[in-house]
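Q: predicted model and sequence below, questions to follow.
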Amino acid sequence: MKKILSLCLLLTFLIGCKDNQSKSEGLEATVSEIKSEELPITAQIANANGMEKFNELDELNFTFNVKVNDTLRSNRAWKWFPKTKKVELTEKGETISYTQGDSLTENALAADQKFINDSYWLLFPYQLMWSDFESTYNEKGISPISNEEMKMLTVSYKGKGGYSPDDSYHIFFGEDNMIKEWTYVSSTGRELTTTWEDYETFKGIPIAKMHKSADSSFQLYFTDIKFK
């Protein structure tokens, strides 16, 4: 159990830390002009999760929380202005602001690592359009928590850069292309499996507010969500 808990805490700072800028340019041209069934599965997932609506947003506010055995381990409040790439973090009573793409100070770089992690959990379906990876799609797979048959997509970064290269994700989703469960695998083979649940729609964007392990000892969840 100690090994599992230490892994979970480590992963909250490592999971998904990729360079999410590599494909973000030019994405305002909507893919909805193509019939949905003709799109790659990655684009279908992004569209099902309201990617077009995201391009209309000026500001996103959310708080990232992690509990392990009912003890709150992380609590970070974010303000994100995607059009200007400005980011603001409030944590432990202190606030830091920076602009992505600038030459970052040591403190801003540490904040940006946390932001990439937290926003990955919030909007991972969009990373299927924003970032570079290798993928394998299977129409049938067995989900790791519910043991239900679902669609399965494996995404591997293979040393593409960012804050934690060489990790991968096994994503399990339904006919509606909404993620239900996933397993994160680090470059060293360590794993974290959680649900994607408690979906709520904000400005046309569905957000899974809760992610938890099979025994609920690990819970990662979002509060104070406001999209403007």
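A: Happy to help now that I have it. All of these numbers come straight from a predicted model, not from anything done at the bench. Numbers count the residues shown, from 1 in each chain.
Q: all contacts plus neighbour counts: C-alpha atoms, from now on.
A: Fine.
Q: in contact with T12, which residues?
A: Counting by CA atoms under 8 Å, 6 or more residues apart in numbering, T12 touches 66, 117-118.
Q: what do you get for T105?
A: By CA under 8 Å, 6+ apart, T105 lies in contact with nothing.
Q: and the gap between it and S97?
A: T105 is 11 Å from S97, where distance means CA to CA, to the nearest Å.
Q: want to compare, so here's the second one:
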Amino acid sequence: MRKVVLLIVIAVVSIACKNEAKKEVVQKETISEKYPKALAAVFDKHGGIDNWQKMKTLSYTLKNEEHTTDLHSRKTVINAKEYSLGFDGKDVWVSDTSVYKKDAKFYYNLYFYFYTMPFVLADDGIVYSETKPLEFEGKKYPGFKISYNENVGSSPDDNYFIYYDETTNEMSWLAYTVTYHSKKVSNKKSIIRYNDWQNVNGFLLPKSLTWYKKHENGNPTEPAREPTKFVLPLLSEASFDADFYVKPTK
């Protein structure tokens, strides 16, 4: 039902935007001044940071769950047949803890970060540094290490490593470490391949992601499991009222 509501909101806002387009003057920031030049080129290839920042609502279906996120506040709702969970801007909530028994605080934005690569790597509080290229099937992919300033997010000691195709500027791989549960700095990296893209309202977003096994030298070798697929993606300049992200009363 919420997907239908989102579609209606998108249609209304699209008409309004067309009517106001001639009146609006957009002041663009030169992203090369804020991000490393090569990373800025990756952002541009995928639709551009300036354009991304105009978007307000993202929705997609993952397995049996419908995920909806406010891109500015990061409020989230995940709806499934037997449960729902979300983040209302202050607290993470679960509709029925007898049905959903996983760690909602860890899960509610987990796939949001993977799905919104590379744009989520333009968040505030990020420190960029070059890292050793990743190699797969004889091809090298240059990359950047993404670390966070203290007190940024729930796991500021997490690190991401983005690798890109220097010919096309498309994002190709993501390596990452997880410190959420242990709260200890980790050097153990997981690797995801990004090679299945689709155009969503002018942006290149992943249609599927594939986790890979890796060699002892850290380079990927072969898929670790079946791809994780994202379907029915919607991206809009429309936004929902705050009540949309509040825990249901029944």
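A: It's in. Keep in mind that this is a model prediction, so the values were computed, not measured.
Q: quick one: TM-score?
A: With the length set by TM-score structural alignment, normalised by the length of the first structure, the two chains reach a TM-score of 0.66; 185 aligned residues with a CA RMSD of 3.1 Å.
Q: returning to that earlier point: which of the contacts of T12 of the first structure has the most neighbours?
A: D118 (26 neighbours; other CA atoms under 10 Å).
Q: report the secondary structure state of that residue.
A: helix (DSSP: H, G, I helix; E, B strand; the rest coil).
Q: off-centre distance for the lengthiest helix in the second structure?
A: Secondary structure of the second structure per DSSP state H: the longest helix is helix 2-20. Helix 2-20 of the second structure has its C-alpha centroid displaced from the chain centroid by 22 Å (CA atoms, centre = their mean, to the nearest Å).
Q: one more: stretch 40-51 of the second structure?
A: Distance, centroid of stretch 40-51 of the second structure to centroid of chain: 14 Å (CA atoms, centre = their mean).
Q: same check on stretch 153-162 of the second structure?
A: So, by CA atoms, centre = their mean, the centroid of stretch 153-162 of the second structure is 13 Å from its chain's centroid.
Q: what does it correspond to over in the first structure?
A: Aligned using TM-score structural alignment, stretch 153-162 of the second structure spans residues 162-171 in the first structure.
Q: how many neighbours does Y163 of the second structure have?
A: Neighbour count for Y163 of the second structure, taken as other CA under 10 Å: 28.
Q: for it, which non-adjacent residue is closest in space?
A: Excluding the flanking residues, the one nearest Y163 of the second structure by CA to CA, 6 or more residues apart in numbering is G143, at 4.1 Å.
Q: now do the same contact list for that neighbour.
A: Counting by CA under 8 Å, 6+ apart, the residues that G143 of the second structure touches are 130-134, 161-164.
Q: surely Y98 of the first structure touches W80?
A: No - contact criterion CA atoms under 8 Å: Y98 of the first structure and W80 do not qualify, at 10.1 Å.
Q: for the two, indicate the residue with more neighbours.
A: Neighbours were counted for Y98 of the first structure and for W80 using other CA under 10 Å; W80 has more, 22 against 19.
Q: pretty sure G141 of the first structure belongs to a strand, no?
A: Yes - under three-state DSSP, G141 of the first structure falls within a strand.
Q: corresponding residue for it in the second structure?
A: Counting by TM-score structural alignment, G141 of the first structure lines up with P133 in the second structure.
Q: can you give me the neighbour number for its match?
A: Count around P133 of the second structure with other CA under 10 Å applied: 17.
Q: name the nearest residue to it, sequence neighbours excluded.
A: Spatial nearest neighbour of P133 of the second structure, chain neighbours left out: P142 (4.2 Å); criterion: CA to CA, 6+ apart.
Q: what secondary structure does T188 of the first structure sit in?
A: When classified by three-state DSSP, T188 of the first structure comes out as coil.
Q: before we move on, back to that, tell me the one among the contacts of G143 of the second structure nearest to S155 of the second structure.
A: Set against S155 of the second structure, the nearest of the contacts of G143 of the second structure by CA to CA is F161 (15.5 Å).
Q: for that closest one, list the residues it contacts.
A: When contacts are counted by CA under 8 Å, 6+ apart, F161 of the second structure touches 131, 143-146, 174-176.
Q: element containing it?
A: F161 of the second structure belongs to strand 160-164 when assigned by DSSP states H and E.
Q: now that strand, how far from the chain's geometric center?
A: 13 Å.
Q: following element in sequence after that strand, please.
A: Past strand 160-164 of the second structure, the next helix or strand by DSSP H and E is strand 171-176.
Q: run the angle between that next one and strand 160-164 for me.
A: Here strand 171-176 of the second structure runs at an angle of 160 degrees relative to strand 160-164 (axes from the mean of the first three to the mean of the last three CA atoms, to 10 degrees).
Q: what range in the first structure does strand 171-176 of the second structure sit on?
A: The aligned range for strand 171-176 of the second structure is 179-184, by TM-score structural alignment.
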